[in-house]
Each structure stands twice: as C-alpha cells, then as structure tokens.
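Trainee: this is the structure alone, sequence omitted:
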C-alpha cells in the first residue's frame, strides 16, 4: 500500500508539473503535449485511487523545482530529466503490476510520455 500511495502522490504532483511546463513554454505544440500528459497523469492518480481509496492533494514542490530547472537549464535538459523520470516510474510500476493489473495502462502511458518528451527536444 505504501508504494501505491507514493505512486499516487507522484502522479498528482506530475499534474502540476506538466501544467507548469505548459505555462512556461512558448512552443504551442509542446504546450499541447504537456497539457495532454498532465491530463494523463490525473487519470493515473485516479486509477491508483481506485486501489488505495485515498484522496491525495498534489504538492507544488516538484513543479516549482522543474519550473526553475526549465528556466535555468533550458528546454532540452529539462525534457531529458523528465523522460528519465518517466522511465524510472515504469520500473517502479513493474513491481506493482502483477498485484494491481490496471497499472499496466499507466506503464504504457509513462513510456509514451518519455517518448513525447524526447521528441520535443530541439
């Protein structure tokens, strides 16, 4: 249950993170992609909530940190970090998928998110 709650928090935090990136980017295509990913992350949190039964509020720390990274490191380096984070989350979900089958859908989305992040690099 602890791993699920951590994952649920991560998904909720990711909603804010991708919404923040959508506000920061000047690239309209990237903005659309970030907003779609934010929506997906919200769905993931909802799937996990179905298992935990808990309502979790997003924390803004990660989104603020990524916002700062975006301003300091720039678009490409920030996206590389995000793609790496998406892939890392897949590894974490792999440990849960057997017990919680709907996690597979989340894993597939996270892989797609990593590919999107890489494709948005200029």
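Mentor: Good, I have the coordinates. All figures in this text were calculated on a predicted structure; none of them were measured in a lab.
Trainee: drop to CA atoms for contacts and neighbour counts, all remaining ones
Mentor: Will do.
Trainee: so for the chain, the centremost residue is which one?
Mentor: Closest to where the C-alpha atoms of the chain average out (Cα atoms, centre = their mean) is residue 14, at 4.1 Å.
Trainee: comparison target below:
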C-alpha cells in the first residue's frame, strides 16, 4: 500500500509526538518519589517508544523529539510537582487519541494504538494524588477566613482611631 505525501507528513508528526512523549514520561518518572507512579510512567514511556517504532516502519526514518516540550514538562514536574505535570499531560494524551479517518483506513495498527493512548490517559488520571488535593479546599477556606478577619479588624480600627499611620502599622 502506497501512502500519500500528506499521510506521511501526518505520520511523521505522530512519530515525533510519540518520541517526545516517551522522553517526557521518562523524565517525569526520574523525579517522581513514589515507586508505583515511577513504574507506571516508565511503562507508559516504553509503550510510547513502541508506537514510535510502528510509525518509523511507515516513514522509514528517525524523527527528532521536541526537546523544548520535553524540558517544559520536566520543569513543570520539578517546580510544581508531578500532579500538576500529569494534569497537563492528560490533555496531551487526549490530543493523541484523535484519529484521522484517512489514516485509520491506511494504518491497521492505529485502532490498537488509539486504545492504548486512551488507557494511558486513564492511568495518568489514576496517578494524581487526590489525598493532597482534598486539603487544598481547606487551605483556601482558611485563608479566606483569615482575610475576612484581618479586613474586619482594619475597618474597625479605621473607624475607632482615624489615624492612617497607626492603622498602617497595625495592618503590618
């Protein structure tokens, strides 16, 4: 079966996406302290290489990864944590699941790869540590209460004292 130039261009883009995702998952796994999460990310990274090799059979060439995207997600994982990076990666997996009807007809492995990408998305969602996220609501409510009390205190002092310098010092 002869692929069109347009199909080969799309396959090369998908191939680049797979090798990029492989490196992203591999790098995030390196900075993940939880062994189970690290194992899942490493396995997903390996499956992304398998997808890359399938695409390579059609293009007949190696494709360079998007290193800027790899470093972006790596820095996100280092600075903001794996949970935040995984949420961003979830959207990447959703994009990868969108199948091109023309390619579906030309590539027999594509349905299997798409179901594998859907499985990856579910596994990434399961990695998110919901226990930590439960406390975020409590922190926000606590900060809200503190802000209301602080504002009320300053308003009371403003009416009682009416000296802006004393109120500013009390606010600090």
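Mentor: That came through fine. It should be emphasised that the depicted structure is a prediction, and the values quoted were computed from it without experimental measurement.
Trainee: quick check: TM-score for this pair?
Mentor: The TM-score (TM-score structural alignment, normalised by the length of the first structure) is 0.91; 121 aligned residues with a Cα RMSD of 1.3 Å.
Trainee: ok, back up a step: now do the same contact list for the residue nearest to the centre of the first structure.
Mentor: Residue 14 of the first structure sits next to 38, 41, 62-63 when contact means Cα atoms under 8 Å, 6 or more residues apart in numbering.
Trainee: 7 Å instead?
Mentor: The contact partners of residue 14 of the first structure, by Cα atoms under 7 Å, 6 or more residues apart in numbering, come to 38, 41.
Trainee: element containing it?
Mentor: Taking DSSP states H and E as the criterion, residue 14 of the first structure maps to helix 2-24.
Trainee: again with residue 64 of the second structure
Mentor: Here residue 64 of the second structure is assigned to no helix or strand, by DSSP H and E.
Trainee: not counting sequence-adjacent ones, nearest residue to it?
Mentor: The shortest distance from residue 64 of the second structure to any non-neighbouring residue, by Cα to Cα, 6 or more residues apart in numbering, is to residue 16 (6.3 Å).
Trainee: the one you found -> the first structure?
Mentor: Matched to the first structure by TM-score structural alignment, residue 16 of the second structure sits across from residue 9.
Trainee: what about its match, distance to residue 74 of the first structure?
Mentor: Going from residue 9 of the first structure to residue 74 of the first structure by Cα to Cα, to the nearest Å gives 26 Å.
Trainee: which of the two has more neighbours?
Mentor: More crowded of residue 9 of the first structure and residue 74, by other Cα atoms under 10 Å: residue 9, with 19 against 12.
Trainee: measure that one to residue 62 of the first structure for me?
Mentor: As judged by Cα to Cα, residue 9 of the first structure and residue 62 of the first structure stand 11 Å apart.
Trainee: which stretches of the second structure form helices?
Mentor: For the second structure, applying DSSP state H gives helices covering 5-30, 35-59, 67-80, 82-96, 101-106, 110-127, 130-161, 164-171.
Trainee: please identify the most buried of these.
Mentor: Highest mean neighbour count of these: helix 5-30, a mean of 20 (counted as mean count of other Cα atoms under 10 Å).
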